[in-house]
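> Predicted model, plus sequence, below.
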Amino acid sequence: MSVFSWNCRGSGGPSTISNLSRYLRSTGAPLAFISETKCSEKTAGKRIARLPLQNCEIIPSQGRGGGLWMILGNEVSVNVLETSFSFIVAKVQFGPAAKPWLLFAAYDDCDDRRNIEIWNKLSDYTATCELPVCAIGDFNCITDQSEKQGGSSKLKAKHTKFRSFLHRTGLMDLGYSGLAYTWANNQNGRSLILERIDRAVAAADWVNLYPNSKVFHIPNYSSDHLPILLRTEPKPKRKAKAFKVEQWWSLQHDFGDLCARAGHNRD
């Protein structure tokens, strides 16, 4: 299964929807979280109609900011539990035989109040939810200086707090493959700043369920954010070891009785 996440920086650009459609077709992701769409519910419906995924949960923008979409195909079951300007929380299940888990899709728009809201809400779900928890999206935070290029070399207070938040909740960063940074300030030369602020994190039970999961940073030119793709593979089932009988066992006087009792207990 795959989950696609992208801060598209407004869905009204001439290439945004066509690029999004290509991303969804090429990745085959049956579930996508799109943030900063900057459009109303009515407009969102018209634009989503052009995408390969049709089922949706829409959080309209407020003024010229925000806007969230969770769009999905028929092969995934989603039960939306809670929404706000900054997040969508849903119970997801990829197929009837798959184990359900909780997806927390986040969008931090640089407002410190919403930043705290996201962390507090995600912390509550991680602590109380019986389902494995995974969070994905634009957290607008780095965890250390290695996730940044350009600008001040000093970490902001919220970046340090974000790292402490992940440590306190036990949420693990799922890493990435591809380009090192997911956001650029679209400047040139010494003014250019690059940061890794889009990511996926998960609780230990989710990681145990999907130990082979991978996050990919996808190249993009129509937004200041790169899309990220979370691919998961279920934990492989252990094959039962073949039980071998040593020939000399049959020479023991009570071997027949032991076999009879073992067969009776198994029945």
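Happy to help now that I have it. Residues are numbered from 1 along each chain as shown.

> drop to CA atoms for contacts and neighbour counts, all remaining ones
OK.

> Surely His167 is in a helix?
Yes - counting by DSSP: H, G, I helix; E, B strand; the rest coil, His167 falls inside a helix.

> Check which residues of stretch 25-40 are buried.
Across stretch 25-40, burial judged by 16 or more other CA atoms under 10 Å covers Ala29, Pro30, Leu31, Ala32, Phe33, Ile34, Ser35, Glu36, Thr37, Lys38, Cys39, Ser40.

> got another, please set it beside the one above:
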Amino acid sequence: MKLLCWNVRGLGMPRTVRRLQQMLRDLNPSVVFLSETKLRSAQMAQVRRRCGFTKGIDVDAVGRSGGLSFGWKNSCDVSLRSYSQRHIDVIINEDYDEKTWRCTGFYCAPEEQHRAAAWNLLHQINDMPGIPWLIIGDFNEIAFLNEKQGVNKER
């Protein structure tokens, strides 16, 4: 199974949607997680369906930030566990080799004062130790200062 995770930084522009569609055609993933869509859930659902992912869950952006989408193709057996402004948590059953695993799409708060709550969310939903768990997304964390891009480099 192929999975694509992308921080799209906004799908409001037709050019970005075309780029997403091309990437999905080239890579042909079964599951896609998009963060920072900056769209309302109804708008994101339209984009997701146009990209060939008829099933999924979309979470509203708040103002001009955030927004999540987790989509999967009809051939996938995916069950939604929970979602919030910061995560979408699903169980994936792969019929061809009878494997069940968990995938959580995560978007950590970019503001430092909100990060602890976002990380605590992962601790709270960590309630299924018996199956493999993949956490994907944008953690808004860096290991080394030289990894940081942008104007605010003193953190």
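Received the coordinates, thanks. On a predicted model such as this, the values are computed, not experimentally measured, just so you know.

> residue range for stretch 160-170 of structure 1 in structure 2?
Per the alignment by TM-score structural alignment, stretch 160-170 of structure 1 matches no residues in structure 2.

> just stretch 217-227 of structure 1 next, same as before
Per TM-score structural alignment, stretch 217-227 of structure 1 has no counterpart in structure 2.

> ok, now which ones touch the most centrally placed residue in structure 2?
By CA atoms, centre = their mean, structure 2 has its centre lying nearest to Phe33, at 3.4 Å. By CA atoms under 8 Å, 6 or more residues apart in numbering, the residues touching Phe33 of structure 2 are Leu3, Leu4, Cys5, Trp6, Leu68, Ser69, Phe70, Gly71, Gly105, Gly137.

> From Thr104 of structure 2, how far off is it?
Plainly put, Phe33 of structure 2 is 9 Å away from Thr104 of structure 2 if you go by CA to CA, to the nearest Å.

> Can you say which two of the contacts of Phe33 of structure 2 are spatially most distant?
Within the contacts of Phe33 of structure 2, Leu3 and Leu68 form the most distant pair, 15.3 Å apart (CA to CA).

> quick one, which of these two is more surrounded?
Leu68 (31 against 14; other CA atoms under 10 Å).

> and the gap between the more buried one and Ile136 of structure 2?
From Leu68 of structure 2 over to Ile136 of structure 2 the distance is 12 Å, taken as CA to CA.

> Please apply the same query to Phe70 of structure 2.
Counting by CA to CA, the gap from Phe70 of structure 2 to Ile136 of structure 2 is 11 Å.

> can you list residues touching both of these two?
Contact criterion CA under 8 Å, 6+ apart; residues shared by Phe70 of structure 2 and Ile136: Gly105.

> Wait, Gly71 of structure 2 touches Lys55, no?
Yes - counting by CA atoms under 8 Å, Gly71 of structure 2 touches Lys55, with 5.7 Å between them.

> Of the two, which one has the most company?
Gly71 (24 against 18).

> now that one, nearest residue through space, not along the chain?
Closest residue to Gly71 of structure 2 apart from its sequence neighbours, by CA to CA, 6 or more residues apart in numbering: Gly56 at 4.1 Å.
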